[in-house]
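A.B. asks: Show me the folded form of this:
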Amino acid sequence: MQADQVPTTTAVADETPASDQLREIWATLGGAPALLDACGFGRSGELISAFRVTDLAAAAIGAAGIAAAELLQASTGRLPAVRVDRRMASLWFGMSLRPLGWKMPPQWDPVAGNYRARDRWIRLHTNAPHHRDAALSVLGCAGEAKSVALAVSRWDASALEDAVVSRGGCAAVMYSRQEWAEHPQGQAVASEPLLHVHTHGSVATRDWQPLSDRPLRGIRVLDLTRILAGPVATRFLAGLGAEVLRIDPYGWEEPGTVPEVVLGKRCARLNLKNPADLDVLRQLLRGADIIVHGYRSDALARLGLDAAQRRELNPALIDVSLDAYGWSGPWRCRRGFDSLIQMSTGIAEAGMRAMHGHEPVNLPVQAIDHATGYLMAAAALRGLTQRMTQGAGTEVRASLARTAAVLQLRPEGVSEVAEIAADTPSDRAAHVEQTSWGPAARLLPPLEIEGAPLAWRYPARALGAYEPEWSSSNDDL
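C.D. replies: Take a look at the predicted model:
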């Protein structure tokens, strides 16, 4: 970093938008307010949006950093300093991987996107083959954007949303913030806390203490997550030294995101419809310290692994789960993704108005996903601290729709602060990451925890590259 690039660090005690959001997030997590003094923010610039996306990025990453610092303090008696780089936080909310001599697959299916129905806009999410098939079966058209646009134009948006969802697909009508506030699901989400946190006292626990330089060495994380919030959470935990084992079904791929989010993880496959593979998952669950899952709230229950059954298998478990549209209300089991949440909750409509446009304007990055991921990681870390100090197991539930409400608490309007510039070689780690897809560079981490730098043991590897078993050794970097 050149001399003229040295950041000015802002203490969290100063009333900046990012520190204000961090204070709210940390209170929801149940953390002691005094710990916030350990966190500072550096560098300037903004992701240009109708909302303060960079502030949310810095606050969410800061919460995860403070949670790691708290864990270390509980073990060593010393609270390390935490520093968030606002510029790098903004960039990591986009993509952290920079391929060298190859290209990342497209992030979006050609059919995915915003379409004008007869009465208003609607978004179709078709990245998964079965979601694409559901939308096309309703529309009765070819799988290319022009045909889809013509077919959508013949529908009322709400009727099309209902039809696609009933076929197992994913769609979202664009509402204004006021319309969402009046919607039954919007009202249900507004009544929920940012995170549902419940502790289970007097549980069996492991004889484990965090290391000062690798806080999560010796911790096992069972990762049952997909695009995008859950994988962000477990990637962060891997960066602190946890052994993360991700499980996917056979045949499942996420070509546009896997190289980005499997950093530091071992990825295996199981067919959970097969009793033998389901039993393997149960055994993995018994050996886990943390489970992070993004299945719909009824999916694991159908496998005989609802929250109570998971707790019975592993009383000391830190159990962190994600739902798209919240944990109550008529849409609580509805499939959803960041871009759909932006449409439903009024974010895309506010962006359209702020940009004086005539079509939905989504956030410049999938900020709801990323922010929720860091909140989930922070909750998992706080769960470890409580287990270590109080013998408590923890259950945490997050939702994309509730995180969206945090972003919307701040006044709308495009910031006049300078836009974040594209990354340069000085923003990237010196070593080359040998991924399954080719060599790549990673951006420098957006967070510094004094004495415990983020570092990942494994490069990004393809789904299914490992066996579904815990490593016999947790040797670390």
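A.B. asks: C-alpha from now on. contacts and neighbour counts both.
C.D. replies: Fine.
A.B. asks: ok, Ala188 to Gly94 distance?
C.D. replies: Using CA to CA, to the nearest Å, we find Ala188 at a distance of 30 Å from Gly94.
A.B. asks: Equivalent analysis for Tyr175, please.
C.D. replies: 25 Å.
A.B. asks: Pick out whichever of those two has more residues nearby.
C.D. replies: Between Tyr175 and Gly94, counted using other CA atoms under 10 Å, the more crowded position is Tyr175 (22 against 15).
A.B. asks: quick one: Tyr115 is in a strand?
C.D. replies: Yes. Under DSSP: H, G, I helix; E, B strand; the rest coil, Tyr115 sits within a strand.
A.B. asks: Report how many residues lie close to it.
C.D. replies: For Tyr115, the tally of surrounding residues (other CA under 10 Å) stands at 23.
A.B. asks: can you check the one 10 residues further on too?
C.D. replies: Under the neighbour criterion other CA under 10 Å, His125 is assigned a count of 23.
A.B. asks: Contacts only, for it.
C.D. replies: Going by CA atoms under 8 Å, 6 or more residues apart in numbering, His125 touches Ala112, Gly113, His131, Arg132, Gly169, Cys170, Ala171, Phe337, Leu340.
A.B. asks: before we go on, could you also do this sequence so I can check it against the first one:
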Amino acid sequence: MRDFPSQNMFRVIPGDHWPSCYAVAELANRSLAAVGVALAELTNATNLSAQTLPITLDQRRAALWFRYSFRPQGWEMPNLWDPLAGDYRTEDGWIRLHTNLPHHRAAALNVLDCNPEPEAVRDAVAHQPGDALEQAIVAAGGVAAAMRSAAEWQAHPQGQAVASEPLIAWTNARPIHMRERPSATLERPLAGLRVLDLTRVLAGPVATRTLAAFGATVLRIDPPGWDEPGVLQDISLGKQMSSLDLRTDHGRDQFEALLAKADVLVHGFRPGALEGLGYDGPKLRKLAPNLIDVRLNAYGWSGPWAKRRGFDSLVQMSSGIAERGQRWAAGGQITPDTAAKPVPLPVQALDHATGYLMAAAVLNALTKANQGDPVGDARLSLARTAHALATLTEHHGDDSSPAVPLMGALDADYSNRIEQTSWGPGHRLLPPLKVGKTTMRWDPPATASGTAAPNWPG
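C.D. replies: All right, here's what the predicted structure looks like:
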């Protein structure tokens, strides 16, 4: 699969959408539909169904799942953002600092040489050019992105590199022989599939959460003591959350034993990072010759920024999305001295869409393997998804009525079932996708990192 599925391949139940100058609803529809199309093809390839299954997508639910899927009952969610994270005015524009992780926060403060307070950061940033500050923070091991227009990104070497990459790139094609999965059924077509999850916030976890929805056994491995406050409640759904220290011989031995029995590896390491741990392509294939490998990064797999750390909000700043949103929100009246802030997408759409495309890539690889075709490693990036978003326009089908802006989830959008998570009870959004009679369903509730043993069940 190289592009989004065409609109005639799935049926959309019309609904509200997030207000934006970008086709966010269409991105949600197309990326989730990619999962549905790939799953339907897999059910045919594995003889679970002899006919082409209809794919139905609920647009309102798809949009809501692009924000947050869980609502706590009787307790409060932790704050998603560090107090220093956000957009700051530079002497020539805007820059976004991402400081949620302690070492990223420390890198930014080291460059800015100021107190760890928003006001102090604001003053320190205000007198510096955006590009130079971005480069200094990145060089110090932090993450930041100066705001660029779409035209500036298209002229940038990294923007040009991303534009030349496919939406899903396949490399190192080889024969893969899949294990028999006798527990797989039309209702749970991925039952028995072992997915080793090495991902963090947010696209990769969305991918593995999606695979779990159709029956896959997902084992996520984090470093000891790892936490993602306000995030794990959303994306650990349906997974076994374990931890290993790959810096120790014992941890590496356990990891390699898990890898040897895995069917799928999903990870979000920057190019060269996994190799730096001693697990390059040849080593992975030696340990697990029939492994399906799907990976992502922030800024693409070629060009000068291929190894740059990044997150959805930063890619939006770099690629022109936030700048176009700024002009849209201001009615186009932007001048060099305007105080209008960058306006990102209303949800972290690059993360969610890329996550669903990663899940679709896994399903596509499974289909190829079952058909006896060579299977390659799949590579995706947030920046390439941003490039795809820029080409989309909202599709309203035969419904000519004006689209209704989505303001948030209502009680009716949630399941009545109470989910007992590691943090407390709550309710999960109703699933957005149906393939024939196959619906998305998660058996284990969301749990904290390190709550499961690093073993495959059975």
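A.B. asks: what's the TM-score here?
C.D. replies: Comparing the two superposed chains by TM-score structural alignment, normalised by the length of structure 2, the resulting TM-score equals 0.93, with 441 aligned residues with a CA RMSD of 1.7 Å.
A.B. asks: before we move on, the earlier item: ok, and the most crowded of the contacts of His125 of structure 1?
C.D. replies: Most neighbours among the contacts of His125 of structure 1, by other CA under 10 Å: Ala171, with 32 neighbours.
A.B. asks: So what does Thr367 of structure 2 match up with in structure 1?
C.D. replies: Using TM-score structural alignment, the equivalent of Thr367 of structure 2 in structure 1 is Thr385.
A.B. asks: Run through the strands of the stretch 351-477 of structure 1 in chain order.
C.D. replies: 393-399, 433-435, 438-442, 447-449 (DSSP state E, counting those that start in this stretch).
A.B. asks: and the last one, how far from structure 2 on average?
C.D. replies: Think strand 447-449 of structure 1. Comparison of strand 447-449 of structure 1 with structure 2 after fitting gives an average deviation of 1.2 Å (mean CA distance after the TM-score superposition for structure 1).
A.B. asks: And that strand, what's buried?
C.D. replies: Leu447, Glu448, Ile449 (16 or more other CA atoms under 10 Å).
A.B. asks: what's the residue nearest the centre of structure 2 in contact with, if anything?
C.D. replies: In structure 2, the residue lying closest to the centroid (CA atoms, centre = their mean) is Ala203, at 1.1 Å. Contact partners of Ala203 of structure 2, counting by CA under 8 Å, 6+ apart, are Leu350, Asp351, His352, Ala353, Thr354, Gly355, Tyr356.
A.B. asks: again, but for Glu76 of structure 2
C.D. replies: Glu76 of structure 2 makes no contacts at all, as judged by CA under 8 Å, 6+ apart.
A.B. asks: Could you find the counterpart of it in structure 1?
C.D. replies: The equivalent of Glu76 of structure 2 in structure 1 is Lys103 (alignment by TM-score structural alignment).
A.B. asks: what does Ala173 of structure 2 align to in structure 1?
C.D. replies: Aligning on TM-score structural alignment places Ala173 of structure 2 opposite His200 in structure 1.
A.B. asks: which non-adjacent residue is nearest its match?
C.D. replies: Nearest non-adjacent residue to His200 of structure 1, counting by CA to CA, 6 or more residues apart in numbering: Gly393, 4.8 Å away.
A.B. asks: just Phe337 of structure 1 next, same as before
C.D. replies: Ala324 is the one closest to Phe337 of structure 1 (CA to CA, 6+ apart), at 6.5 Å.
A.B. asks: how about the one you found, what does it touch?
C.D. replies: Arg296, Arg332, Cys333, Arg334, Arg335, Gly336, Phe337, Ile341, Ser399, Leu400, Ala401.
A.B. asks: switch to 10 Å and redo it
C.D. replies: 229, 294-297, 331-338, 340-341, 369, 398-403 (CA atoms under 10 Å, 6 or more residues apart in numbering).
A.B. asks: what separates the aligned partner of it in structure 2 from Leu97 of structure 2, distance-wise?
C.D. replies: Residue pairing (TM-score structural alignment): Ala324 of structure 1 is matched to Ala298 of structure 2. When distance is defined by CA to CA, Ala298 of structure 2 is 15 Å away from Leu97 of structure 2.
A.B. asks: same thing with Thr438 of structure 2?
C.D. replies: Counting by CA to CA - Thr438 of structure 2 and Leu97 of structure 2 are separated by 42 Å.
A.B. asks: Which one's more surrounded, the two?
C.D. replies: Per other CA under 10 Å, whichever of Thr438 of structure 2 and Leu97 has more neighbours is Leu97, with 23 against 19.
A.B. asks: Can you tell me the SS state at Ala62 of structure 2?
C.D. replies: Look at Ala62 of structure 2: counting by three-state DSSP, its state is helix.
A.B. asks: from the strands of the stretch 351-477 of structure 1, which stretch is densest packed?
C.D. replies: Stretch with highest mean neighbour count among those: strand 393-399 (a mean of 25; mean count of other CA atoms under 10 Å).
A.B. asks: what's the mean deviation for it versus structure 2?
C.D. replies: So strand 393-399 of structure 1 averages 1.2 Å relative to structure 2 (mean CA distance after the TM-score superposition for structure 1).
A.B. asks: Report all helices and strands that that strand contacts.
C.D. replies: strand 195-200, strand 290-293, helix 307-313, strand 318-323, helix 367-390 (3 or more CA pairs under 10 Å, 6 or more residues apart in numbering; DSSP states H and E).
A.B. asks: got JSON lines for these, with mean neighbour count and distance to Met88 of structure 1 too?
C.D. replies: JSON lines is the format used below for those (neighbours: other CA atoms under 10 Å; distance: least, CA to CA, whole Å):
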{"stretch": "strand 195-200", "mean neighbour count": "17", "distance to Met88 of structure 1": "26"}
{"stretch": "strand 290-293", "mean neighbour count": "25", "distance to Met88 of structure 1": "25"}
{"stretch": "helix 307-313", "mean neighbour count": "15", "distance to Met88 of structure 1": "36"}
{"stretch": "strand 318-323", "mean neighbour count": "25", "distance to Met88 of structure 1": "25"}
{"stretch": "helix 367-390", "mean neighbour count": "26", "distance to Met88 of structure 1": "13"}
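A.B. asks: Leu47 of structure 1: which of these is closest?
C.D. replies: helix 367-390 (10.4 Å; CA to CA).
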